[in-house]
Structure formats: structure tokens, C-alpha cells
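>>> Just to be clear, the model below is a prediction. Sequence and coordinates:
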Amino acid sequence: MGTDDKIDAKADQVKGKVKEGVGDATGDRELQGEGKVDQAKGHLKEAAEKVKDAFKKD
């Protein structure tokens, strides 16, 4: 996994976790949802990079 791609994926996950936490604390359901979407996006990016890496090794 490329370092920049890995950092980008983790940044999305962290950003999502923060948004979700703030949404929980303030009762903002929309912000909670955005946080969950950002986390999912980060996990998908990470998974895609792992698949790419698996094919590069073969």
C-alpha cells in the first residue's frame, strides 16, 4: 500500500470518527451520519489498496 494512500485512508477514518463523536455529543444526527460515511470511505480505500498490494506481490 502506498504511503500517501494509506495516510489518506486513515485520515478519512479519523475524520469520520471525530465527526461521529461530535455528532453524538451535540445530538446532530446528520453529523453522525457524515462521520459514518467518512469512516466507511476510509475503510473502502484501505481495502482497495490491500487488494492492489496482493496482486503486486504475485
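Thanks, I have the structure now. Worth saying up front: this structure is predicted, and the values here are computed from it rather than measured.

>>> Going by C-alpha atoms from here, please, whenever you check contacts or count neighbours.
Noted.

>>> can you map out the helices along the chain?
3-26, 29-57 (DSSP state H).

>>> Enumerate the positions of the first one that are buried.
This means helix 3-26. Residues of helix 3-26 classed as buried: 9-10, 12-23 (neighbour count, 16 or more other Cα atoms under 10 Å).

>>> I'd like the residues you listed laid out as TSV, including distance to residue 36.
Shown next, in TSV, are the buried residues of helix 3-26 (distance: Cα to Cα, whole Å):
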residue	distance to residue 36
9	14
10	14
12	10
13	9
14	10
15	10
16	6
17	7
18	10
19	8
20	6
21	10
22	12
23	10
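
>>> Closest one to residue 37 out of those residues, please.
Nearest to residue 37 among the buried residues of helix 3-26, counting by Cα to Cα, is residue 16 at 7.0 Å.

>>> Use this one as the comparison:
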Amino acid sequence: MGELVDKVKGNVNEAVGKAKQQSNDPETRAEGKAQEVKGKGQQTKGAIKGALGDDI
């Protein structure tokens, strides 16, 4: 179950990050890029949990 949760959180963070990058404010764009990267990391974590099991 942790796999699915991580993947969903990752998708949400990636989507919100992409939306923030459309801002005119450079600080908000930077936050958006960081949030998108965080989301990609969460998705990777979910994929690893799926491959190895949720016990990691």
C-alpha cells in the first residue's frame, strides 16, 4: 500500500510544482522546480517499494 501512497503524493507534488513554474515570480518558479523534483523522487520511491516490497 505504501507504494501507491508514494506514487500519488509524487504525482501531486509534480503537478503542483509544474503549476508553480508558470508563475511570474522567480522565487515561486524555483519552489515549483524543487517541488517537481521532490515529486519525481517520491514516484521513484514508490516504484522501488513496489519492486522490493513495502518493508524498506
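Everything's here; your move. None of the values given here were measured: they were computed from a predicted structure.

>>> TM between them?
Once the chains are laid over each other, their TM-score by TM-score structural alignment, normalised by the length of structure 2 reads 0.80; 51 aligned residues with a Cα RMSD of 1.1 Å.

>>> Trace residue 42 of structure 1 over to structure 2, please.
By TM-score structural alignment, residue 42 of structure 1 lines up with residue 39 in structure 2.

>>> which residues sit against stretch 29-38 of structure 2?
10, 13, 14, 15, 16, 17, 18, 19, 20, 21, 22, 23 (Cα atoms under 8 Å, 6 or more residues apart in numbering).

>>> just to revisit the earlier point, who touches the match of residue 42 of structure 1 in this structure?
Going by Cα under 8 Å, 6+ apart, the list of residues near residue 39 of structure 2 reads 9, 10, 11, 12, 13, 14.

>>> what residues are up against the nearest residue in space to it that is not next to it in sequence?
If the residues on either side of it in the chain are set aside, residue 39 of structure 2 comes closest to residue 10, at 3.8 Å by Cα to Cα, 6 or more residues apart in numbering. The neighbours of residue 10 of structure 2, taking Cα under 8 Å, 6+ apart as the test, are 38, 39, 40, 41, 42, 43.

>>> Look up how far residue 42 of structure 2 lies from residue 10 of structure 2.
As judged by Cα to Cα, to the nearest Å, residue 10 of structure 2 and residue 42 of structure 2 stand 5 Å apart.

>>> And for residue 34 of structure 2?
Counting by Cα to Cα - residue 34 of structure 2 and residue 42 of structure 2 are separated by 12 Å.

>>> who's more crowded, the two?
For residue 34 of structure 2 versus residue 42, neighbours defined as other Cα atoms under 10 Å are more numerous around residue 42 (22 against 17).
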